[in-house]
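Student: Mind looking at a prediction? Sequence and model below.
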Amino acid sequence: MGERDGDLARGAALLGPADIRRLAAELDLRPTKRLGQNFVHDPNTVRRIVKDAGITADDVVVEVGPGLGSLTLALLPRCHAVHAVEVDPVLARHLEHTVADRAPTLTHRLHVVQDDAVVVKAERFAEKPTALVANLPYNVSVPVVLHLLAELPTLDKALVMVQAEVADRMAAGPGSKVYGVPSVKIAWYAAAKRVATVPRTVFWPVPNVDSALVRLERREEPPGDKAQVFGLVDAAFAQRRKTLRAALAGWAGGAERAEELLTKAGVDPRARGEQLDVTDFAAIAGQL
C-alpha cells in the first residue's frame, strides 16, 4: 500500500495542486501578502511535516492558518484532535466543508477556531493542546510561536514551517551572526532546532523565499520574571554592537548601575548581548 492509499485508508484524501486551485476558484480567493497566504499543494510535504512533528494518537494539535486544509487533512488521521486557528472568516467557514468532503470519518476531530493566533486565548480551545504544527504566515511567525508557548503551557512540542531566515534566527545559539531577540525569547520556553529546508515550489502562490521546518521541545523555564528578562533582552539587542555596559544603561538606570548588575551576575560588562544565553539574561535580571 502506497502513502496515498494509506491516507485514504485512514480516512483523508490529501489536496494536490489542482485541488488547491479549484478550491481557491470556488471561494473566489485571492491570496494576500497581508495575511501571509501561501498554500501548500504538495502532499509529500505535508506528510513529512506530520511525520517530523512526532504526532501521536493522543495529541491535541493546534494548527495555525490552516488555509484550504492541506496540512489539516494530513494531521487528522494521526492525532486525537486538531484545533485549527484561522483568522480569515471565509477560510474558517469552508474548512469544515473540505474535511467533510475529503475525510468524512474524521470530522469529529476537527475544531475550527476563528481568531487571530497572535492574541487567541486558552479558553478558545475545548481541549488542552499538546502540540503545535503549522505552516505559519511569514509576517507573524515569531509572535505567534511566542504567544502560543506562553498562553498554552500544555504545549510540549511543535513543528513549524517558517521563512528560512526566520528559522535560522529561531534556532540560533550564542555567537551566531543571526542570534538575537527571537532566539533568546524562544529559548526561554523551548529548545529549537532547524530540521529541514522546504522549497518554494510546494506553495501556491510561489513565495520569493524558501521555507524551513523548526522543531521545538518544551523545557523548564529559567528562574525569574519573564517580562523583566524580555525587556532586558530587547535592550541588549537594540544596540547589539555596543558592550552590555553601554547597551543596558537605559534599562538599568545608568552605565555604572548596568556594570554593577552585570558584575554581580558574573557577566563581563564588556561582553555583547550576542554572547549570552537565556540563563545569562535571567541571571542579570535577577540582580534587580
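Tutor: That came in fine, so what should we check first?
Student: alpha carbons only for contacts and neighbour counts from here, please
Tutor: OK.
Student: all helices in this protein, in order from the N-terminus.
Tutor: 3-9, 17-26, 43-53, 70-75, 89-102, 141-151, 164-171, 181-189, 226-238, 244-247, 249-252, 255-264, 278-286 (DSSP state H).
Student: Need the winner for burial among these.
Tutor: Comparing these by mean neighbour count (mean count of other Cα atoms under 10 Å), helix 70-75 comes out on top with a mean of 28.
Student: how far out from the middle of the chain is that one?
Tutor: Offset of helix 70-75 from its chain centre (Cα atoms, centre = their mean, to the nearest Å): 17 Å.
Student: try stretch 29-45
Tutor: Distance, stretch centre to chain centre, for stretch 29-45: 16 Å (Cα atoms, centre = their mean).
Student: do stretch 240-248 as well
Tutor: Its chain's C-alpha centre and that of stretch 240-248 lie 29 Å apart, by Cα atoms, centre = their mean.
Student: Regarding that stretch, how distant is the last residue from the first?
Tutor: End-to-end distance of stretch 240-248 (Cα to Cα, to the nearest Å): 10 Å.
Student: Could you dump the helices of the chain into TSV and include distance to residue 81?
Tutor: As requested, the helices of the chain are exported to TSV (distance: least, Cα to Cα, whole Å):
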stretch	distance to residue 81
helix 3-9	17
helix 17-26	23
helix 43-53	14
helix 70-75	9
helix 89-102	13
helix 141-151	17
helix 164-171	27
helix 181-189	24
helix 226-238	31
helix 244-247	46
helix 249-252	44
helix 255-264	47
helix 278-286	33
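Student: this is the comparison structure:
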Amino acid sequence: MDTPLEKSPAGPRPAALLGPVEIRQLADELDITPTKKLGQNFVHDPNTVRRIVTAAAVADDDDVVEVGPGLGSLTLALLDTVRSVTAVEIDPRLAGRLPRTVADRAPDHADRLTLILQDALTVTPTDFRAAGAPAPTALVANLPYNVSVPVLLHLLAGFPSITRVLVMVQAEVADRLAAAPGSKIYGVPSVKAAFYGTVRRAGSIGVNVFWPAPKVDSGLVRIDRFPAGSEPWPVTVETRAAVFPLVDAAFAQRRKTLRAALSGHFGCGAAAEQALRSADIDPGLRGEKLGVADFVRLAGVGR
C-alpha cells in the first residue's frame, strides 16, 4: 500500500469572491435597495474585480484606500493581493456588514482590513491615524458615480502618500479625466487630475457586471503620481491654490477667449492680457488649448 505523500504547509486561503447570488443575498439581508443619491451600483462579477486589481498593479507592499466598498466585491479581491485595505464607507449598514463579510469569506486576510465610517469627501490623514490605518500608497475603487471627480481630487490633494490610482467611473467621466489639451472633452477634471501625475484610460467596463445595471458604460482610469523630487512643477498646496482657480475661470465659459474668461480673475481684460502675454500665452486662445504647465506658468505670473 502506497504511503500518502506528505502535504506541504498551505499558505493563506484566497478570498471567496462575491457573485450575483451572494450580492443579492447580502442586499436582501440588509434590506438595501441601491440608491442613485449615493451612486450605488454593486459589482457582482469576480472577473471584473480581478481585472481592476491587475490594472492597478498593486502588490503585497501596498496599503490601499478603497472608497465606497459597498458589499465588498472589490475589497475581497484586494485583500488577496495587498498588505492592507482601508475602506471608507458612508452607509452605516454597508459599513457594519463589511467586516463580517470579510471574516466569512477571507478569514486569513481579515486582519488586513480597516473600516472608516465617513464621507470620503471629508476624510483626512488624521482620520486614518485615529483608525490605526497606514498612510495609503494607492487608491483603488469603484467610485460612487455622482461624486467621483470630487472624491478623486480630494484624495489626491489630501493624501500625498498615494502614488497610484485605479478608479472605475462613468465612461464619459473617464474620457474627460484622460483627455489631452485641444480635445472637445478636455476641461477642468482633465487639468486638475494631470496636475498630480500621468493620467490614462485603463479599460472599459460594460453594464452587465453591476447590480443594478447602470444606464451607461464605465471606464477605468489609471493615474501615476509624479515621483517625488522629479515633478514637472511644484505639486504643493500653494501651487494648487494658485492654479486651480485659473483653471476654473478658464473653463467657466468655454467659448470665451482666455483674455475674456480670465478678466474677472485678474481684474480686467487688459490685466488678463498682460498676464497671458507675460506667460507667453496667446490671449486669443481658449482654455482647452492650455496644458497644466501653461496654467502653472500663468499662475506664477498672476500672483
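Tutor: Now that the structure is in, tell me what you want to look at. Keep in mind that this is a model prediction, so the values were computed, not measured.
Student: Report the TM-score for the pair.
Tutor: The TM-score (TM-score structural alignment, normalised by the length of the first structure) is 0.96; 281 aligned residues with a Cα RMSD of 1.1 Å.
Student: To residue 121 of the first structure, which of the helices of the first structure lies closest?
Tutor: helix 141-151 (6.7 Å; Cα to Cα).
Student: mean deviation of that closest one from the second structure?
Tutor: Comparison of helix 141-151 of the first structure with the second structure after fitting gives an average deviation of 0.5 Å (mean Cα distance after the TM-score superposition for the first structure).
Student: So for residue 212 of the first structure, which of the helices of the first structure sits nearest?
Tutor: Smallest distance to residue 212 of the first structure across those (Cα to Cα): 4.8 Å, for helix 164-171.
Student: which residue lines up with residue 79 of the first structure in the second structure?
Tutor: Under the alignment (TM-score structural alignment), residue 79 of the first structure pairs with residue 82 of the second structure.
Student: Might you report the residue contacts of that match?
Tutor: If you count contacts by Cα atoms under 8 Å, 6 or more residues apart in numbering, residue 82 of the second structure has them with 58-64.
Student: Residue 204 of the second structure: which of these is nearest?
Tutor: Residue 204 of the second structure lies nearest to residue 58 out of the contacts of residue 82 of the second structure, by Cα to Cα, at 19.2 Å.
Student: now stretch 224-231 of the first structure, how far from the centre of its chain.
Tutor: The chain centroid and the centroid of stretch 224-231 of the first structure are separated by 21 Å under Cα atoms, centre = their mean.
Student: make that stretch 289-303 of the second structure, sorry
Tutor: 25 Å.
Student: Which residue of the first structure is paired with residue 151 of the second structure in the alignment?
Tutor: Looks like residue 151 of the second structure aligns to residue 144 there (TM-score structural alignment).
Student: That match and residue 120 touch, don't they?
Tutor: No - using Cα atoms under 8 Å as the test, residue 144 of the first structure is too far from residue 120 to be in contact (9.5 Å).
Student: Can you tell me how far the match of residue 79 of the first structure is from residue 183 of the second structure?
Tutor: To residue 183 of the second structure, residue 82 of the second structure is 37 Å away according to Cα to Cα.
Student: same thing with residue 285 of the second structure?
Tutor: Using Cα to Cα, residue 285 of the second structure is found at 14 Å from residue 183 of the second structure.
Student: of those two, who's got more company?
Tutor: residue 285 (14 against 11; other Cα atoms under 10 Å).
Student: could you list every residue that touches the nearest residue to that one once chain neighbours are set aside?
Tutor: Nearest in space to residue 285 of the second structure, with sequence neighbours left out and distances taken as Cα to Cα, 6 or more residues apart in numbering, is residue 257 at 5.4 Å. Residues near residue 257 of the second structure by Cα under 8 Å, 6+ apart: 283-287.
Student: What does residue 257 of the second structure correspond to in the first structure?
Tutor: So, by TM-score structural alignment, residue 257 of the second structure is matched to residue 243.
Student: between the helices of the first structure, which gets nearest to residue 134 of the first structure?
Tutor: Of the helices of the first structure, nearest to residue 134 of the first structure by Cα to Cα is helix 70-75, at 7.7 Å.
Student: Mean per-residue distance, that closest one versus the second structure.
Tutor: Averaged out, helix 70-75 of the first structure is 0.3 Å away (mean Cα distance after the TM-score superposition for the first structure).
Student: what's the answer for stretch 228-237 of the first structure, then?
Tutor: Compared with the second structure after the fit, stretch 228-237 of the first structure shows a mean deviation of 0.6 Å (mean Cα distance after the TM-score superposition for the first structure).
Student: can you pull the buried residues of stretch 282-289 of the second structure?
Tutor: Neighbour counts over stretch 282-289 of the second structure (16 or more other Cα atoms under 10 Å) mark 283, 286-288 as buried.
Student: for that stretch, the distance to its chain's centre please.
Tutor: The mean C-alpha position of stretch 282-289 of the second structure is separated from the chain mean by 29 Å, Cα atoms, centre = their mean.
Student: try stretch 113-130 of the first structure
Tutor: Averaging C-alpha positions (Cα atoms, centre = their mean) puts stretch 113-130 of the first structure 14 Å from its chain's average.
Student: can you list contacts of that stretch?
Tutor: The contact list for stretch 113-130 of the first structure (Cα under 8 Å, 6+ apart) reads 59-62, 64, 83-89, 92, 140, 143-144, 147-148, 151-152, 154-157.
Student: Need the counterpart of residue 209 of the first structure in the second structure.
Tutor: Aligned counterpart of residue 209 of the first structure in the second structure: residue 216 (TM-score structural alignment).
Student: actually residue 278 of the first structure, not the one I wrote
Tutor: Aligned partner of residue 278 of the first structure by TM-score structural alignment: residue 292.
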